[in-house]
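**Q** What follows is a predicted structure for the sequence shown.
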Amino acid sequence: MDEARAARRRAGLVRALRPRAADSPLLDLASNDYLGLARHPEVTGGAARAAQEWGAGATGSRLVTGSTELHARLEAELAAFCGAEAALVLSSGYAANLAAVTALTDTTTLIVSDAGNHASLIDGCRLSRARTEVTPHADPQAVRAALTGHDGRALAVTDSVFSVDGDAAPLRALAEACRAHGAALLVDDAHGLGVLGDGGRGAVAAAGLAGDADVVTTVTLSKSLGAQGGAVLGPARVIEHLVNTARSFIFDTGLAPAAAGGALAALRLLRREPERAARAGDVARELHERLTAAGLTAVRPDAAVVSVRAPSPEQALRWAADCREAGLAVGCFRPPSVPDGISRLRLTARADLTSDQVDTAVHVITATAPVC
């Protein structure tokens, strides 16, 4: 451990916890609270009421005492909102991805996984013990090639919006590639739900794939919905299969009632105020346009993530620290969290940011940018 620690320090890759205060004065462009709902009174009120009614914890696994009427309502409304036949709520988006990948595959299955996929999908592939072929990022033709000649079950897995650069997967083309070879498609829509699609129904709905029999979606409740937890959405028989086979569901304590209540309140608020989804995208595009106009290298966003390149891990860390000192919280992504080895600042475009706050963010980021 000491040798590894020293190596991390030499490479400028040391990570540390930084507890934040409840009343932090920082302008937040680091969290995944895309719609600004984590502190919305309706959402916190929903969480508080659920805790008062059901208790602080779920008290057991979902198959024992951890399933409440509240969980069932959340699953029904989430499935209806996203256009799926059924849903299954788990304790985190990470657990949802592990459940979906491992329960839908076995040692005879071929998994085709995008090179830019989230760690939870990668870990699901490893735990599945299936043969996994990693394909170049967002490349449907590579997926077709990987599936060609495989005689048996196959599953392609991809993020809908990739968390590092905020670019979207070509879901329709991927679905066509899968269908040409009888494969299923699993989409992690963690960064699409609440931002993309009609009223924030997600990238799968936007691609016209919601409710399809050969498409399964995973989502998180901790980003646009401002709460905690994850869910798998898909055909009812897929959900029934997960209930009986997914280890990260069967052997995990159920999602805390407060998180379920907060997520349900956020979902209902989003249904009532669909303009929040469009606003998050508008803010992302404005940040990108103004930062690139200032000479910075930023990836054009497809959702609410704006990625700004940094010259090195050390400079990225210093840049983020300088932003913090100037009153702005930004994400700092460095190896090994980035698949291409390029360090960057990761900015969250929130729907509740005002024009003045966007101005402040642009000024701070450009004023503190490293000199190349």
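**A** All right, it came through fine.

**Q** contacts and neighbour counts: CA atoms only from here.
**A** Noted.

**Q** mind listing what G66 touches?
**A** Residues in contact with G66 (CA atoms under 8 Å, 6 or more residues apart in numbering) are A58, T59, G60, T253, G254, L255.

**Q** ok, now with 6 Å
**A** With contact set as CA atoms under 6 Å, 6 or more residues apart in numbering, G66 has these partners: A58, T59, G60, G254.

**Q** which of those residues lies closest to G182?
**A** Of all these, G254 has the smallest distance to G182: 34.0 Å, by CA to CA.

**Q** mind listing what that closest one touches?
**A** By CA under 6 Å, 6+ apart, the residues touching G254 are A58, S61, R62, G66, S91.

**Q** quick revisit: the contacts of G66: which two are farthest apart?
**A** Spatial extent of the contacts of G66 (CA to CA) is set by the pair T59 and G254 at 7.6 Å.

**Q** residues of stretch 344-364 that come out buried?
**A** 344-353, 358, 361-362, 364 (16 or more other CA atoms under 10 Å).

**Q** wait, which of the contacts of G66 is closest to K223?
**A** Nearest to K223 among the contacts of G66 is G254, at 18.9 Å by CA to CA.

**Q** Can you tell me how far that closest one is from P41?
**A** Look at G254 and P41: by CA to CA, to the nearest Å, they are 25 Å apart.

**Q** ok, and here's another one to check against it:
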Amino acid sequence: MKWIEDELRKLEDRSLNRSLQISATVSGHQGYVLRRQKTLLDLSSNDYLGLARHPAIAAAMTQALLAEGTGSGASRLITGNRPPYGRLEDALAAWQQSEAALVFANGYMANLGVIQALAGRGDVVFSDRLNHASIVDGIGLSRAEHVRYRHNDMEHLRLLLYKHRDAGRKLIVTDAVFSMDGDQAPLAELVALKREYGAILMVDEAHSGGVYGARGEGLCHALGLQSGVDVHVGTFSKAFGVYGAYVSGSRTLIRWLVNKARPVIYSTALPPSVIAGITEALNLVQTERHRRERLAASSRQFRSSLRMAGFQVGPGDSPIVPVVVGDNATALRFSSALEAEGIAAVAVRPPTVPDGTARIRFSLSAAHTPDDLADAANRIERVALRLGVLAQ
């Protein structure tokens, strides 16, 4: 195993080594995290709506835990398909205004399972260069040809679709909101291109579900484009504050996934307590609109504050606000200095982002107050000036 030690040293030399840090919740202080015995404002979590500690979700999970036990015991095709699953999937389909829905263990498994089920040898998958790793891995496991188009470049995608017009099945896959940049995919143009070239369009709403739409349905619904999307993927681990994922679409699609999506066939079903928590979270996402409104206001405030301080903040209105510093070592120093100032903001480095674009990825929550964010912006500016990330 000496080769592993050698490779780890190489990672350390390039400031790419990673380690696990224990983070605990802070009782009575939502939006904060405890790390190394210090209370920090949490600007790294994906708990966008502040639901991860909602008492109604905890109560639903506790009740199901006592009634149904700790585990499901088998895959859904064996004996793990408990009654709460069907009720949740019916509610998801109604929420998404689709014919049917299917729950997966998590977003990673959903993307792997869907792509493998829809594409194979002789087919082509067109993927945005900045799509999530789970999409990239799903394409690789599918054995279909992987064709990447430049980020949000629809002319490049059009050229590639034309080049592969005689291929077998053609699948276009994109994130709705990109996890490391916070910008949006040009969904209207993607719908038009998929219709023009007879492709299937799959949109991953992991970072937009719960955040956009009148009832939190996601960006596709917010833009009125849901009928043009064939495969809609979303997660319950971010805005929903629980765990798991779903796919919604036609009844035919869901029947096909039940038969062909390997993560569904070969994985133990989620515990009934998790399904109960998701069901309660789905109700809260739809009814507690004030959480989305507060999050949107916080996103505007925080982006504006960073721009006024002199940071180059990219376009968009999502709660994901990256500050690109470029160098891996600088990103790590920035993150450590922010922690010393009471802010948890993790440095994101390659291969999660392209080489030379290491960054601090700030992520907002409805649990943050305006005062939290105003104070954080001041501290971020102060640290950036001290480190030379911002010019004096």
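**A** Nice, thanks for sending it over. The structure displayed is predicted, hence computed values, not measured ones.

**Q** Now for the buried residues of stretch 344-364 of structure 1: which two are most distant?
**A** R344 and D352 (23.8 Å).

**Q** The aligned partner of E189 of structure 2 in structure 1: neighbouring residues, count only.
**A** Mapped onto structure 1 by TM-score structural alignment, E189 of structure 2 lines up with A173. For A173 of structure 1, the neighbour count with other CA atoms under 10 Å is 17.

**Q** The residue nearest to V103 of structure 2 when sequence neighbours are not counted: what's it in contact with?
**A** Excluding the flanking residues, the one nearest V103 of structure 2 by CA to CA, 6 or more residues apart in numbering is Y246, at 4.3 Å. Going by CA under 6 Å, 6+ apart, Y246 of structure 2 touches L102, V103, F104, V233, G234.

**Q** you'd agree L201 of structure 2 is in a helix?
**A** No: under DSSP: H, G, I helix; E, B strand; the rest coil, L201 of structure 2 sits outside any helix and is assigned strand.

**Q** for the stretch 251-372 of structure 1, what spans make up the helices?
**A** Along the stretch 251-372 of structure 1, counting by DSSP state H, counting those that start in this stretch, helices occupy 257-272, 275-293, 313-325, 355-367.

**Q** How about the stretch 101-250 of structure 2?
**A** Under DSSP H, counting those that start in this stretch, the stretch 101-250 of structure 2 gives helices at 107-118, 133-142, 154-163, 187-197, 219-222.

**Q** Buried deepest among those helices, which one?
**A** Comparing the helices of the stretch 101-250 of structure 2 by mean neighbour count (mean count of other CA atoms under 10 Å), helix 107-118 ranks first with a mean of 24.

**Q** Following superposition onto structure 1, what is the mean distance for that helix?
**A** Compared with structure 1 after the fit, helix 107-118 of structure 2 shows a mean deviation of 0.6 Å (mean CA distance after the TM-score superposition for structure 1).

**Q** so what secondary structure elements neighbour that helix?
**A** Contacts defined by 3 or more CA pairs under 6 Å, 6 or more residues apart in numbering; DSSP states H and E place helix 107-118 of structure 2 against helix 133-142, helix 262-265.

**Q** So for A329 of structure 2, which of those sits nearest?
**A** Closest of these to A329 of structure 2 is helix 133-142, at 23.0 Å (criterion: CA to CA).

**Q** which residues in structure 1 does that closest one align to?
**A** Taking TM-score structural alignment, helix 133-142 of structure 2 hits residues 119-128 over in structure 1.

**Q** Disregarding flanking residues, what is the spatial nearest neighbour of the match of E189 of structure 2?
**A** Distances taken as CA to CA, 6+ apart put P140 closest to A173 of structure 1, at 6.0 Å, once the chain neighbours are dropped.

**Q** hang on, S98 of structure 2 packs against T252?
**A** No: in this structure, S98 of structure 2 is not within contact of T252 by CA atoms under 6 Å, at 11.5 Å.

**Q** who has more neighbours, the two?
**A** A count of neighbours by other CA under 10 Å puts S98 above the other of S98 of structure 2 and T252, at 18 against 10.
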